[in-house]
Structures are given as C-alpha cells and as structure tokens.
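Asks: Kindly return the folded structure for what I paste below:
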Amino acid sequence: MSGHGSVAVIMEPVTEPRPRRRMSGSERREQLIRISRTLFAEKGFDGTSIEEIAATAQVSKPVVYEHFGGKEGVYAVVVDREMQKLLTMITEALAASHSLIKVERAALALLQYIEESSEGFRILVRDSHAASGTGTFASLISEIASQVEDVLADEFAARGYDPKSAPMYAQMLVGMVALTGQWWLEVRKPGREEVAAHLVNLAWNGLRGLNPQPAISAVTRARDTAPPKPRPSSEKELRELEKARERELKEAEKVRQRELKEAEKARVRELKERERLLKEAEKAREREDKIRQREAKLAERAARLEQVDQSE
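Replies: You can find the predicted model right below:
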C-alpha cells in the first residue's frame, strides 16, 4: 500500500429488476376476454379494433389471433358467455312453484343481471352483431320466451284459456321486460325491486286491474336477499323442500288474493269517484237549466212590458 491516502470503494451489489411473471395460456385468454368485454361495451363491435385489444393487454396482435382467430372470435366468446349467464339466471328464477313468483323472480333476475353485468347487457343490446355466432339479442329474447311459454301454457290451461296463445303472450311479456331493462340500464331509478314490482303489476293484473301501490311479495324478497341453499341430498331434505314449496304457494296465493282485493277496492273507489263527478255534473246542468229558465222568464216579462209601453 502506498503512502498516499487511498479511498476504499465499496461496490454495492447490482439488483436487476425481477422479470414479470409470464401468464399461462388460460390466464392470457381470460385477460383478453375481460379487456375485449370492456371495449365492446364502451365502443361497440365496429368501434373496437384488434390493435386496441392488443395494446390494452400489452401484447402483440398475433397473440390475440392465436387465441381467437380475430376480433370476431373474441366477440363471439364474450357474447356467448353473457347469454349463458343471463339464461341461467332466468332459468333458475322460473323454477319457482307458483306462476306469480316465477314472473316476479324472472323480472328481478333480468334487472339483477343488468345491475351486476352492465357491460355485458350493453353488448347484447347494442350490437347484436352476426359475428357472435350465437345469434342476436332478439334470438336471446326468443330463447327466454320459449321457457316462459311453458309457464304461461300451464297457467292458461288452469284458467280455461287456450294454451295455443301462450307463445304469443310469452313474446309480449319477455319483450316488455327486456325493453324496460334497456331503459333502466341508463336511468337506474327507481330501484330494482320497485321496477320489478311495477312490471309484474302490469303483467299480472293488466291495465284494468292495476294495483295502485305494487310491491314484490315477501316470498320473492326473502329469496332475493338470502344466500343460495345447497341442493337436497336426502329424502328428508326433499320432503322439507316440498313443504317449503307448499308454504310458498300458499303465501303467493295470499298475496295474490290481497292484491286482487286491493285492486277491487281501487276499482270501487274509482267508480264512486265517477258517480260523484257525474252527480256534480248533473247538478251543474240543473243549475244551468234553472238559470236559463229564469233568464227566459225575465226576457219574456221584459218583452211584455215593452209591448205594454208601446201600446200606451
């Protein structure tokens, strides 16, 4: 070591940035589907490009082509998933034992899907692009209507109506609910349950028998907020489930009878109000007739007085 002062240089170890974990093929596929779903919902099929999907995922275009073959492929997967999700929710809702409960739960299921999967519903109603390979939104509505058709056919037969009309009524009912859902997608007011109550009010009671203050039945409300129950695995559980269904049916019938009574009371009030207005109108006409008669008498008297004056 020399006599001159020396400075010891301490070399710190150089730490290289850790390489980003490479996604597996299935993870990359799910990422691309997620990103594409958001872009399709925001910009539509025609407004979204492969370049944009790849750039958002930070991959090259060939990666997207490798997984889906192109924009049409990823769009078809996105649409198919949304349709299956919505159909599953509607199918589960239609498993109830009473027709009124089925209609309530189906309406709530659609609104729940819109609330929880707004992007998916926006894709279904916005584009309905033929590239989806699974059909348009109209075909989805028809598929749901075919399930509702069975419900209506049973209800029609029980009430003495022609079951052959069920397909037509099913299209009307599902179309009404779907269009209301498109409107509610944007406004989100009133709340989901209130919208469903008014939908069922119109569908179940008709314009003539509308309930002035509709509400979802307690049976449906309890199911909508309760966690899903496991499937029965024994005869005892099956018997208990059947008893629960019977109680549900009785409760639904009570609700229906109560709603019918309320609707009847509303009709009676309306009739009384009409009678009152008719009576008031009749009294007003009688008063006008008396006034006209009095005026006619006064005019006649004035005319006689004038003749007397002229003769004098």
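Asks: can we go C-alpha only for contacts and neighbour counts from here?
Replies: Will do.
Asks: Please identify the buried residues of stretch 261-273?
Replies: Under the neighbour-count criterion of 16 or more other CA atoms under 10 Å, stretch 261-273 has 262-263, 266-267 buried.
Asks: this one as well, want them side by side:
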Amino acid sequence: MSRAEREQQILGVAEEVFAARGYQATSMDDIARRVGLSKPMLYEYFGSKEGLLLACLERVRRELLECTSAAAANAVGPEQQLHDGLLAFFRFGEEHKQSWALLRTESAVVRAGLDTELEGFRTQQAEFTEQMLRVTLPNTDPARLEAFAEAIIGACERMALWRENRPEITPERVTEHLMALIWPSLSAEVAAAERVHTTSHDQG
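Replies: This next block holds a predicted model:
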C-alpha cells in the first residue's frame, strides 16, 4: 500500500472512531490498533491526535465543496442553481452521516487549530455561495452578496441541526422549506438586475 493510500485508510478509520467516541475519548492507540499500525507510525503520518483530526476535517471539507460545486455546475438558471446547491449540501449530510457527526461533535472542542478548521468550512461554503450569486447579480454591492451568502450558510447549518430531531424531513423537503424562505427575496434581486440590464441595453 502506498503512503497516500495508507493515509486515506487511516483517515477513514479515524473519522469513524472520532465520530463514534468524540475527540476527547479517542486515543491514538484505538486508531492504530484498528488500522494495524504502531502508534509511533501513526504519529509519523500526522504528528499528533489533533493533526489527525484536522486532516479528517480537511478531507470532509474538500468532499463537501466538490459535491456542492458539481451540483451547481449542472444546474440551469439561478433558481435551480441555488436549489441544487442546497440539496447537495443536505444530501451530503444524509449520505455522510459519519462526516457530519464528526463536524457536529468536534464543534464543541475548544482548540485554536480546530476552531480555525471548522470556521474554514463556513468560509468555504459562504464564498462558494457568494460566487454563485455574483454570476447572477454581477452589479450588486459585494457587501450585500456577502451578507446574503453568510445568511444562507447560517440557515443551512441550523436546518441541518433541526433535521437531526426530525428524521422524517428528507433532504428534498428541507431544501423546499429553505427555498421558500430565500428565493422570494433573491428572485426580486434577480428581476431588478434584469430590468436594469434591459433598460441599459435599450438605451444603448
């Protein structure tokens, strides 16, 4: 097994153990034993238990961005783009419950590196959402688009937590609820932008 393959194997096992037991209750011995490596070798790969956790979170962050980006790229029009991006977010949580549990559980751990990594998830998805909005609303105040993106990502996090106590709410249903809240406002922005573009074109 190559080093890269071994790292992915370790990350898969570590993610499972961290999600099930929590960061504090997990030991490097637990993970090394399940992977079939010595603990010193595990430290050689990731440096520390916190380094291993951060590597797990980085992998989840990368996979989430790939998932939501692919969904938005295949959509037609701003409404479908937003819908499909939100749906991909909630489906990711549904299909990767282990990853989501890891994020949710470790958000309570007070550590500088971990706090930075967890905030990185929010920043990544907010920037991705802002980029989507900018394509549709290129002339809108950047601060306004940034505010919209932050609000959408905050709503996604709360809705994802809400669903944990409402398992009957599917990713499709929660997306529908969120679109009902968000899209009326955004559609008004889109319509206004289109009117400005049409007026400018006619005057030209």
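Asks: TM between them?
Replies: Laid over one another, the chains give 0.76 as their TM-score (TM-score structural alignment, normalised by the length of the second structure), with 183 aligned residues with a CA RMSD of 2.7 Å.
Asks: related to what we said a few turns ago, adding secondary structure and distance to Ala299 of the first structure, write the buried residues of stretch 261-273 of the first structure out as TSV.
Replies: Shown next, in TSV, are those (DSSP: H, G, I helix; E, B strand; the rest coil; distance: CA to CA, whole Å):
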residue	secondary structure	distance to Ala299 of the first structure
Glu262	helix	55
Ala263	helix	53
Ala266	helix	49
Arg267	helix	47
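Asks: In terms of distance to Pro62 of the first structure, which of those ranks first?
Replies: Within those, the smallest distance to Pro62 of the first structure is 63.1 Å, found for Ala263 (CA to CA).
Asks: how about the closest one, what's its partner in the second structure?
Replies: In the second structure, no residue is paired with Ala263 of the first structure, using TM-score structural alignment.
Asks: Met168 is in contact with Ser146 of the first structure, correct?
Replies: No: Ser146 of the first structure is beyond contact range of Met168, at 10.1 Å (criterion: CA atoms under 8 Å).
Asks: Tell me which of those two has more neighbours.
Replies: Neighbours per residue (other CA atoms under 10 Å) separate Ser146 of the first structure from Met168, with Ser146 holding more: 16 against 11.
Asks: residues contacting the residue lying closest to Arg134 of the second structure once chain neighbours are set aside?
Replies: Of all residues not flanking Arg134 of the second structure in the chain, Leu145 sits nearest, at 7.1 Å (CA to CA, 6 or more residues apart in numbering). Taking CA atoms under 8 Å, 6 or more residues apart in numbering, we find Leu145 of the second structure in contact with 130, 133-134.
Asks: ok, now Thr136 of the first structure?
Replies: If you count contacts by CA under 8 Å, 6+ apart, Thr136 of the first structure has them with 124, 128-130.
Asks: how close does it sit to Met176 of the first structure?
Replies: Noted for Thr136 of the first structure: a distance of 17 Å to Met176 of the first structure, by CA to CA, to the nearest Å.
Asks: Trace Ser142 of the first structure over to the second structure, please.
Replies: By TM-score structural alignment, Ser142 of the first structure lines up with Thr123 in the second structure.
Asks: Its match: helix or strand, and which one exactly?
Replies: Thr123 of the second structure belongs to helix 112-136 when elements are defined using DSSP states H and E.
Asks: Would you pull up how far that helix lies from the middle of the chain?
Replies: 8 Å (CA atoms, centre = their mean, to the nearest Å).
Asks: Stretch 16-36 of the second structure too?
Replies: Counting by CA atoms, centre = their mean, stretch 16-36 of the second structure comes out at 23 Å from the chain centroid.
Asks: ok, now stretch 164-181 of the second structure?
Replies: Relative to its parent chain, stretch 164-181 of the second structure has a centroid offset of 16 Å by CA atoms, centre = their mean.
Asks: cool, stretch 13-27 of the second structure as well?
Replies: Offset of stretch 13-27 of the second structure from its chain centre (CA atoms, centre = their mean): 20 Å.
Asks: Please work out which residues outside that stretch touch it.
Replies: Under CA under 8 Å, 6+ apart, the answer for stretch 13-27 of the second structure is 31, 34-35, 49, 52-53, 56, 98-99, 101-102, 105-106, 109.
Asks: dump the residue contacts of the residue positioned nearest the centre of the second structure.
Replies: In the second structure, the C-alpha closest to the average C-alpha coordinate belongs to Leu64, at a distance of 4.8 Å (CA atoms, centre = their mean). Going by CA under 8 Å, 6+ apart, Leu64 of the second structure touches 89, 92.
Asks: now for it: what does it line up with in the first structure?
Replies: Applying TM-score structural alignment, one finds that Leu64 of the second structure aligns to Leu86 in the first structure.
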